[in-house]
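In: After the sequence you'll find the predicted model.
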Amino acid sequence: MEKEMLEHYLSFNRRRFLSKLSLGIGSMALGSLLIPDLFNGGDTDDDTAFTPGIPSFAPKAKRVIYLFQNGAPSQLESFDYKPKLREMSGQNLPASVRGGQRLTGFTATQANLPLVGSFTDFKQYGESRAWVSDLFPHTAKIVDDLCIVRSMHTEAINHDPAITFFQTGSQQGNRPSMGAWLSYGLGSENKNLPAFTVLISRGKGNAQGVYSKLWSNGFLDSIHQGVQFSKGEDPVLYLRDPEGMNKTDRRKMLDKLSTLNQLAYNELGDPEINSKIRQYEMAYRMQTAVPETLDISKEPDDIIKLYGTDCMVPGTFAANCLLARKLSENGVRFVQLYHQGWDQHADLPRDISWQAKDVDQASAALVTDLKQRGLLDETLVIWGGEFGRTNFSQGSITKDNYGRDHHPRCFSIWMAGGGIKPGIVYGETDEFGYNILKDPVHVHDFHATVLNQLGLDHEKLVFKHLGRRFRLTDVAGRVVKDIIA
C-alpha cells in the first residue's frame, strides 16, 4: 500500500512538473517573439538588471528626432554671442586663454592665431532673452520653446571620431548607435515601420562623409540597425517585389523561406537567423506602410508654407524634416537626419549663410508643427553638430572673409520638447568663446539625459558582449537634471 501511494505521489509530481515546464517554455517562446532580445545578451546582476522593451521608469518622451548638422556649425555665428571678439579682432589669442590646449594639424603650425569676431549680428529674443544670430531668424521666433546648451564639449578634435562619438558613445566604430540602443531598449511603436530611420541631405558647403557605421547596430541584434531612406523613386532599396512577382507569390516565398530559416535555427541555434526572419517580415509590411507614410501630397498648403517650398524637393533638408514629422507621428522611435556642409575652414561668411538658409526655416517649422499637433511634449528634437569652431581664424583674415578650425572645448546645441525645459539657456563660456565657465555638458552626459527622457537608466541599459558589459555612455555620463522640466 505504501509503495502504491509513493508511486502515485511521484507520478503526480512528474505530471505537475512537466505541465509547469511546458507552460514556462511556451511563455519563453512567446516572450522571445514579443521582445526579441529577451534572452539575448542580457545581464542578471541586480544592479544592471534590464528587460529590453520595458522602460526603467515613466518616460517623458516617446520618440527622438535628431537634426545632426554634420561638419560642426560655428557656435560663434549661431547661438553664443561674443562681442569681445569683435573688439579684439586681429589680435592674437592670449596664451592664458588657450592654456596649451591641442590644435588640429590645420592650425598647429600657424605663427599666429588671430581672433575674429562674427560677421553677423546677434539679437535677444523671446521671454528668455536668448541671443540668436541674424542667420537664424526662424529659429529666433521659437526660442522660448528651446533649451540652448552652450557648454557642450567633447574629446575628439577631428570629424570622423567626433561624429562617431556623438552617434555611438565611442570614437571607434563597430558600436551600436543611439537609435540602435533605443530600438533595443524600447522596441518599435509600429510593427509596420522600423524603429530607427535615417535621412541624409547635403548643403553647398564642404561636406564631411556620412557612413553607415553611424547608424549601425554594432553587436546588437541586426533588427536594430537604422534603415536609410533615400530621395529616389524607391525610398528603401530592394523593398519592391521583383518583376513578375505579385503579393501572393511574395507571401508564399517568405513563408517557405521562414520555414527553411526555422530549420536552420533549430539546428544551429544562431539568434541572427531569427533576426533575418523578422527583417524579411518587416520588409514585406513596409511595402505598404512606407509609401503611405512618405506621401506628402495630402499635406495642406499651410504646412508646405511653414516648412518652405524646398520641402517639396526630395532629398532637401526641408523635405527630410517634414518626413521626420510623418515618420515620428507614425511611431518611428528614432529619426536621424544628417545635413552635410558645415565644415567651414575658409569662406565661412559665405558658406555658413548658405547652410543656415538651408536649415533654419525647416528646423523651426518642425518644432512648430509638432507643437501644434500636440506631439512636441512626447517628441525630443535635437539640433547640433559634432564640435564647435575656434574663436581665431584659420589662416589670415581678409575683408569680410575668414575661416574657423575645429574646437571641441565648447560649442552649442539646442533641444526642444520631450520633457526638456523650454525657454532656457544652459551653460556659459568665457568672453573669448574658448573655454567653459559654468555647467559643462559632456557627450556622455548628453546621451545619459536623452536616454533618461525616454525612461531608460543609462547605467542599466547594458548589453553583454565578449565578456564585457557595454552601454551607450561607456563608464561615464550623468543626467543633466537642471534642463529637465
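Out: Okay, I see it.

In: Only C-alpha atoms from now on, for both contacts and neighbour counts.
Out: Noted.

In: Tell me if L10 really is in a helix.
Out: Yes. Under DSSP: H, G, I helix; E, B strand; the rest coil, L10 sits within a helix.

In: Next up, the contacts around it.
Out: By Cα atoms under 8 Å, 6 or more residues apart in numbering, L10 lies in contact with nothing.

In: Against K20, how distant is it?
Out: Per Cα to Cα, to the nearest Å, L10 is found 15 Å from K20.

In: where do the helices sit along the chain?
Out: Counting by DSSP state H, one finds helices in the chain at the ranges 2-34, 83-87, 95-98, 137-141, 159-168, 178-186, 247-268, 271-294, 301-307, 317-329, 348-372, 443-453.

In: Could you list the buried residues of the fourth one?
Out: This points to helix 137-141. By neighbour count on 16 or more other Cα atoms under 10 Å, the buried set for helix 137-141 is 137-140.

In: One more: the shortest one?
Out: By neighbour count, and taking 16+ other Cα under 10 Å as the criterion, helix 95-98 has no buried residues at all.

In: ok, structure two:
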Amino acid sequence: MNQPIINQFESHLNAVSRRHFLSSSAMGIGSAALAGLLNESASASNVSTGQFSRDEFGGINGIRDIAPKAKQVIYLFQSGGPSQIELFDHKPGLEARFGQNIPDSVRMGQRLTGFTNKQKTLPVAPSKYQFKKRGDSGATVSELLPHIGSVADDLCFIKSVYTEAINHDPARTFIQTGAQLAGRPSMGTWVTYGLGSECHDLPSFMVLTSIGSCKRTPQPVSSRLWGSGFLPSEYQGVKLQSVGDPILYVSNPEGVDRGLQGRTIDGLSALNDLHSSRMGDPEIEARTKQYEMAFRMQMSVPDLTDINDEPASTFELYGDDAKQRGTFAANCLLARRMVERGVRFVQLYHNGWDHHQNIPRDLPLMCGDVDRASAALIKDLKQRGMLDETLVIWGGEFGRTVFTEGALTREKYGRDHHGRCFTMWMAGGGIKPGTTYGATDDYSYNVAENPVHVHDLQATILHLLGIDHTRLSYRYQGRDFRLTDVHGHVVKGIIS
C-alpha cells in the first residue's frame, strides 16, 4: 500500500488519540480507579472485550465442557404460531364440547390478546382434521402432515412448550434471543460466538426466509432476529436473498475484477489493523473479518446456491418446489448444502402461520408448503450420515387457542395466540428419536405434564452442542448476559 498514505493516516490517528485522551482523561482515569476498587476479575474484563483464547475454528477454548452430541443446527421456524390442535396435539374429546364456552377452571383468568378479550363468549372449536398414529412410536400426527408423519420415528415431539409472551413480536424475539425486548444477540449468534465455524468460505450463521402460500404475512420477520446485539458483529446471521444476488453486492460492479477487489480488501485490512492497534476496539477486527469473508463468499456463494449438481433423486425427495428459489423446499435443500460445507447454524423462517379467521382455508396451504420438505430434510440428512451430528428444530413462537376467534362453524373458524402450551419437534443431534415428551390438558390449553419453558429449550439446544448454558455469557454495561438470562434447565428426558 502507498506508504505516504499510511504515514498521513498515522499522523491523523495520533492527533485524534491525543485529543481523545485530553478530553476524556478524567473519566478514563476515574473508571480505571473504580475498576480497581471493585476488583473486577480478569475474566470479566475478557468477557467484556471478547478477548478469549480461541481454537482453530474460532470458538472459545474450553467452552465445550460437555461431550457434544451435535455439531450444527438447522432451525425451521414457522413464524406466526402453528396450531398444535390441528397438527400434533390430538384432542378427540373436544368434539362433544363443540361451541361450549371454555370453562373458567381451564382458562384460570389467562390474559387474552386484543383480538378476543372483548368477545362475550369463547366457544370451543374442535379440529376438523383427522389424526393417525404413525410409525412404531405411535405418535399422533394430523392428516395435514403425512410426510412428517412418515418420519415420526426419527422425531421427538415436545407437546408442553410454553412462553409468557402472547403477541408475535415479543414472542418471536423471546424464543430467538431469550428476551422479549429487542437488542439481545440471537441464538445463532450465541452459538457461533461460542463455537466458531468449521467453514472458511461461508459465514458460520446463515438465514433463509420464505413466504407461505396463503400469502398472509402481517408480521414479517425482522433482521434483528438474527442480529448480533452487543456481541461482535462478525457473528450475526447473513441472509440469503430470494431474488437477485443471493448476497447483496456479492458480485463485483462493472470494471472491477477479482484482483482489484482483493487488493482493495488488503488495503482496507491494513488501515483497519492500524486503527485497531491504537483504539483497541474489537469491532474493528470484526469489520476486517467481515470484509475478508465477503471476498471469499464471492466464490463460495455461487457454488452453494447452484443446485444443478444435485441428482434427480434429490428433487424426487424434496419435490419440484425445491427448484424454485425462495420456497421453503428450496431453502431446506440449501440448508442441507450449508451444513455439508460446515456452516454452524442455519435459520429458516417460513411466514404465514397466523390464522385468526379461517384455519380450514389457510392451514392446509401452509402445511403443503412445509410437510414434504421438512420430512425430506430429515431423510436426506439421515441417508448421508449427517443426522446424528445435525440438530433439526421445527416450531413457531407459540400455539393457538382451543376457542375460536370470531364466528364458529364446522367449516370456518379461527384461533387466537396461545403461549401456555404448544408443540415443537426436534430430530438428530442427540435427540431421543420416536418419542413424545410432555402433555396438555383435555383442552390443549394448559401443560399437564413435563413443562418445557422457552429458556429450557434454549438450555437444551446449547447442551446438545456441548455448552453449559450458564457459562456462555458476555459482560455488557456492567452485567453478565446469556441466552437463557438467569433461567433454564436442560430437558434430559428428550436426550438420547
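Out: Thanks, I have the structure now. Quantities reported herein were computed from a predicted structural model and do not represent experimental measurements.

In: Generate TSV for the buried residues of helix 137-141 of the first structure, with distance to M28 of the first structure as supplementary columns.
Out: Formatted as TSV, the buried residues of helix 137-141 of the first structure follow (distance: Cα to Cα, whole Å):
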residue	distance to M28 of the first structure
P137	55
H138	52
T139	50
A140	52
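
In: now, among the residues you listed, which is nearest to K213 of the first structure?
Out: T139 (30.6 Å; Cα to Cα).

In: Return the residue of the first structure aligned against K432 of the second structure.
Out: Under the alignment (TM-score structural alignment), K432 of the second structure pairs with K421 in the first structure.

In: Quick one: neighbours of the closest residue to that match other than its chain neighbours, just the number.
Out: Excluding its sequence neighbours, the residue lying closest to K421 of the first structure (Cα to Cα, 6 or more residues apart in numbering) is A485, at 4.5 Å. Neighbour count for A485 of the first structure, taken as other Cα atoms under 10 Å: 11.

In: try S223 of the second structure
Out: S223 of the second structure, neighbours per other Cα under 10 Å, totals 13.

In: Same check on G50 of the second structure?
Out: By other Cα under 10 Å, the residues close to G50 of the second structure number 17.

In: Pull the contacting residues for the closest residue to it other than its chain neighbours.
Out: Residue nearest to G50 of the second structure in three dimensions, not counting chain neighbours: P282, with 7.4 Å by Cα to Cα, 6+ apart. Listed by Cα under 8 Å, 6+ apart, the contact set of P282 of the second structure reads 49-50, 232, 276.

In: Could you identify the residue of the first structure that aligns with P282 of the second structure?
Out: Matched to the first structure by TM-score structural alignment, P282 of the second structure sits across from P271.

In: wait, doesn't F68 of the first structure sit right on H339?
Out: Yes. Contact criterion Cα atoms under 8 Å: F68 of the first structure and H339 qualify, at 6.3 Å.

In: Give me the more crowded residue out of the two.
Out: Neighbour totals were compared for F68 of the first structure and H339, and H339 leads with 25 against 22 (other Cα under 10 Å).

In: Return the most buried member of the helices of the first structure.
Out: Of all the helices of the first structure, helix 178-186 has the most neighbours on average by mean count of other Cα atoms under 10 Å, namely a mean of 27.

In: mean deviation of that helix from the second structure?
Out: Between helix 178-186 of the first structure and the corresponding residues of the second structure, superposition yields a mean separation of 0.4 Å, by mean Cα distance after the TM-score superposition for the first structure.

In: Read off where that helix ends up in the second structure.
Out: Using TM-score structural alignment, the residues of the second structure aligned to helix 178-186 of the first structure are 187-195.

In: Kindly provide the distance from the residue nearest to G50 of the second structure to L231 of the second structure.
Out: Distance, P282 of the second structure to L231 of the second structure, by Cα to Cα: 10 Å.
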